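I'll drop the sequence and a predicted model, then ask my questions.
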Amino acid sequence: MLLQEQAATIYQAHDVESVTFLQALVNEPSNFRLECERLALNVLLKPIYGCRAGKIQDSLVKELYDIWEMMYLYFLPWTFPFDNFPSLLALPKILQPWDWLTRSLLRQEELIHARLLGGVKASMETGEGSPCMAKTLIESDILGHVLGLKINCTDDGKLNKQGEERNLTDVLAMILGAGADTISSTLLNFFKAMALHHNAMASSQAEIDAVVGPSRLPAWGDMDDLPYTKALIKEVHRWAPIATIGTSIWIIIININTLDIRVKGIQS
């Protein structure tokens, strides 16, 4: 319900965020990485929590991306010794430093989302605030009834207050985490691609100038009239995909094993 195509039109705030992003790049081009991360967060914060991260919320941007960076750094396969020695997981929790790290990161992320969810609830009490996923979930109680979740339920099968909020934050945190880092990484890859391929950037700019003109920025309605630029955006996704690292690693391993078998066969 939250992620259907027709629901996306309710939350579409990309045009405003794009203008803000471009203004920030003009004023402070050296902060392009932070601005990419802020844009990605805002594109999702608006539909998820009905708010955005401005300059005074730089700490929010940094906190979230620091947590995700730690997760990626430490939770890749074979990062911890128990990947090679599973018996280590039988040790008491106090002797498992990775358990401390996991709990700490989860707690930090939960506190951030609890603050954001608190803002939504406060705006609902005053009758203010824009439509957002958090508000939809609270009003429909979809987590407690439609999905039939049984996490943190009381004896009569109803969610207690703490369990209900935990389910809310878990779902919303998953959507935010899955989208923000991929969007910002794709933007950074776009900058890299344009720095390496000036001709592609020049061709796209020429198309935009011819179709859109100098007096405004491209909008969603211009998409069908900008085939080269549309193809360029798709090529950035193909050229530097975000979510295929694990697949690539396994392909490399399979190829190495195959090569080893072939070499041994030739030697024999």
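The structure has been received and is ready for your questions. Just so you know, these numbers come straight off a predicted model, no measurement behind them.

Please count neighbours and contacts with C-alpha atoms only from this point.
Fine.

Count the neighbours of residue 118 for me.
14 (other CA atoms under 10 Å).

so which helix or strand takes in it?
Taking DSSP states H and E as the definition, one finds residue 118 inside helix 97-125.

mind checking how far the helix or strand following that helix is from the chain centre?
Using DSSP H and E, the helix or strand that follows helix 97-125 in sequence is helix 133-140. Computed by CA atoms, centre = their mean, to the nearest Å, the chain-centroid distance of helix 133-140 equals 20 Å.

Structure two is appended below for comparative analysis:
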Amino acid sequence: MSWVVDSRIAVFLPVSLITISLISRLLKKNGSGQLLPPGPPQLPVVGNALAMDSKEPWNTYVEWGAKYGDLFYVRFFNQDVVVINSEKIARDLLEKRSSNYSSRPFIATRVPFGWGNHFAFTPYGNEWRLARRLFHQSFRADSALNFRPMQIRKTHQLLTNLLETPQNHMAHMGAFAASVIMSATYDYDMGPDDGSFLRIVEKALSGLRYMTPETTVVLSAFPFLLSLPAWFPGASMKRSAINSLKYLNEMTETPLRYVEKSIAAGTAGPSMVLDLMKRREQEQPDRVAEFDHALRGVSLASFVGGAETTGSVLLYFVLAMVLHSHVQERARAEIDAVVGKDRLPDFDDQPSLPYIEAIAREVVRWQPIVPLGVAHATTDSDIYEGYYIPKGATVVANAWAMSRNETLYPNASQFIPERFLDDKGQLVDPESPSFSFGFGRRICPGRHVGEASVWAVISSALAVFEFSKAKDAEGKDIDFVPTSTVGLTRHPDPFPCRITPRPGIDAEKLARLMDSTIA
């Protein structure tokens, strides 16, 4: 197992605090006489913390779920944690009882690392409701349609980049995701000269790995550790927090200053932030500070959510195509039959391309980008199926376990888009697997824009390119075992591949195809 806190810090943990923690836990009663959900045996003080793989806790939760059921209880030091491995139970609690399950647990790193006003991590209350309302105005389903012409243009730029430098496909996918959300949020058109900003973004987003209950169990039990001076032996987390706060502030403020300058120059185009800044002018003076705080939290959440998750989904798409050539063949046959070879797919074609939609759904099911979602917390105690769920408990919806449900998804570890189609080749469900976007009032509000970006890239990339394994010096396929970098989110590590244009497609042909496509 891996720890977020430098192991040397254990030397400085006061014995008295451990003793107090143990005594308070032993004396704690649930107050109802009800039974907690079943779960693995616990050690004194630390509970189940030492038995969990903090790098990939979803795998540990799958193992425990197989033994104790789809709803089970664990404890990390003094924190009650209820884990849900079933989509049905998640809906029963997080959606049908959303008024009690819509808050967030205490994460000791949230404020020190700069994520204090990111509304995805904000506890349920007035601050969160204001931010959610502001976000929803720009990214709800009907409003998201306004971004589609821009998404097609950005997709075409991505195709050009892949044609010119296919070896840089990982950077191109990340730049596409960032460019789409920068346009939607700030009307900022990212270009080749924005590499320095993308490096700031990369450094800022690295702090997301410290934003889960599992990776901060020690800090959540002993938050004073983050108050130690940066020079203190073992205080590497404090130094990480200082850097994270710096880069997050820069990532948040730089594009906001761009919008302010554009407004002053009269050149600001439509964007979420422009709409919010106009609305701010209508706020009462005593509410401007609150509104500004929400505006920053919403813009940060928009950019982080769009750039981090969409880019990772697209990289897993490339990985899936490299490993499954037969999927590409069927997809291209569908595209050629519906769209033809004289233009590229656009959103009007989407209802007529069910296999492309099935590929998009299978990518997010096969490799959940946020395998544990963002943890919920109860605002009051509850009883479910006879089990007591404490007030203030952390509630984890294990999307990874849901994606591996063999009853719903036979051979779940395999990439099989056909699972979403009926015998006639039509979609069997009108929506993507819901666990990919969270549950209840905390469901991802930007999912409509993200899904559209993924569909645009998948359909267009398969119309233009072939994906295959890279070759060695003797012309043989280079086999590899895919691995991922994990934290709050997952993304694939670099893997060898070849991206080549389909026969007859060169730069001139691609330009004609793009010119013939509605944007």
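It's in. Computed from a predicted structure; not experimentally measured.

Does anything pack onto the helix holding residue 118 of structure 1? Which helices or strands?
helix 32-49, helix 58-74, helix 133-140, helix 161-196 (3 or more CA pairs under 8 Å, 6 or more residues apart in numbering; DSSP states H and E).

Any chance of a markdown table for those, columns mean neighbour count and distance to residue 3 of structure 1?
Below are these laid out as a markdown table (neighbours: other CA atoms under 10 Å; distance: least, CA to CA, whole Å):
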| stretch | mean neighbour count | distance to residue 3 of structure 1 |
| --- | --- | --- |
| helix 32-49 | 23 | 10 |
| helix 58-74 | 15 | 22 |
| helix 133-140 | 17 | 9 |
| helix 161-196 | 17 | 9 |
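
Now residue 93 of structure 1. Nearest residue, chain neighbours left out?
The shortest distance from residue 93 of structure 1 to any non-neighbouring residue, by CA to CA, 6 or more residues apart in numbering, is to residue 99 (6.7 Å).

tally of neighbours for the one you found?
12.

What of residue 158 of structure 2?
Neighbours around residue 158 of structure 2, by other CA under 10 Å: 21.

Now do the contacts for the aligned partner of it in structure 1.
Matched by TM-score structural alignment, residue 158 of structure 2 corresponds to residue 21 in structure 1. Shown in contact with residue 21 of structure 1 (CA atoms under 8 Å, 6 or more residues apart in numbering): 35, 36, 39.

let's see 7 Å
35, 39 (CA atoms under 7 Å, 6 or more residues apart in numbering).

does the counterpart of residue 242 of structure 1 in structure 2 count as helix, strand or coil?
The equivalent of residue 242 of structure 1 in structure 2 is residue 369 (alignment by TM-score structural alignment). Look at residue 369 of structure 2: counting by DSSP: H, G, I helix; E, B strand; the rest coil, its state is coil.

I'd assumed residue 485 was in contact with residue 369 of structure 2.
No. Judged on CA atoms under 7 Å, residue 369 of structure 2 makes no contact with residue 485 at a distance of 10.6 Å.

Pull up the aligned stretch in structure 1 for stretch 185-195 of structure 2.
The aligned range for stretch 185-195 of structure 2 is 48-58, by TM-score structural alignment.

What is the equivalent residue in structure 1 for residue 243 of structure 2?
By TM-score structural alignment, residue 243 of structure 2 lines up with residue 104.

same check, this time on residue 262 of structure 2
Using TM-score structural alignment, residue 262 of structure 2 lines up with residue 123 in structure 1.

Kindly report the same for residue 347 of structure 2.
Checking TM-score structural alignment: residue 347 of structure 2 goes with residue 220.

Work out for me the element the closest residue in space to residue 225 of structure 2 that isn't next to it in sequence sits within.
Once flanking residues are discounted, residue 225 of structure 2 sits nearest to residue 219: 6.5 Å by CA to CA, 6+ apart. For residue 219 of structure 2, the host element (DSSP H and E) is helix 217-221.

That helix packs against which elements?
On a contact count with 3 or more CA pairs under 7 Å, 6 or more residues apart in numbering; DSSP states H and E, helix 217-221 of structure 2 meets no helix or strand.

Residue 224 of structure 2: neighbour count?
That count, for residue 224 of structure 2 with other CA under 10 Å as the rule, works out to 10.

hmm, back to that, got the buried residues for the helix holding residue 118 of structure 1?
Residues 98, 105, 109, 110, 112, 113, 114, 116, 117, 120, 121 are the ones in helix 97-125 of structure 1 that count as buried (16 or more other CA atoms under 10 Å).

residues touching residue 457 of structure 2, list them.
Contacts of residue 457 of structure 2 by CA under 7 Å, 6+ apart are residue 155.

What lines up with it in structure 1?
So, by TM-score structural alignment, residue 457 of structure 2 is left unmatched.

Quick check: the gap between residue 457 of structure 2 and residue 348 of structure 2.
14 Å (CA to CA, to the nearest Å).

Then residue 243 of structure 2?
45 Å.

same question, residue 328 of structure 2
Counting by CA to CA - residue 328 of structure 2 and residue 348 of structure 2 are separated by 21 Å.

For the two, indicate the residue with more neighbours.
Neighbours of residue 328 of structure 2 and residue 348, each counted by other CA under 10 Å, are more numerous for residue 328; the result is 21 against 9.

Nothing else from me, thank you.
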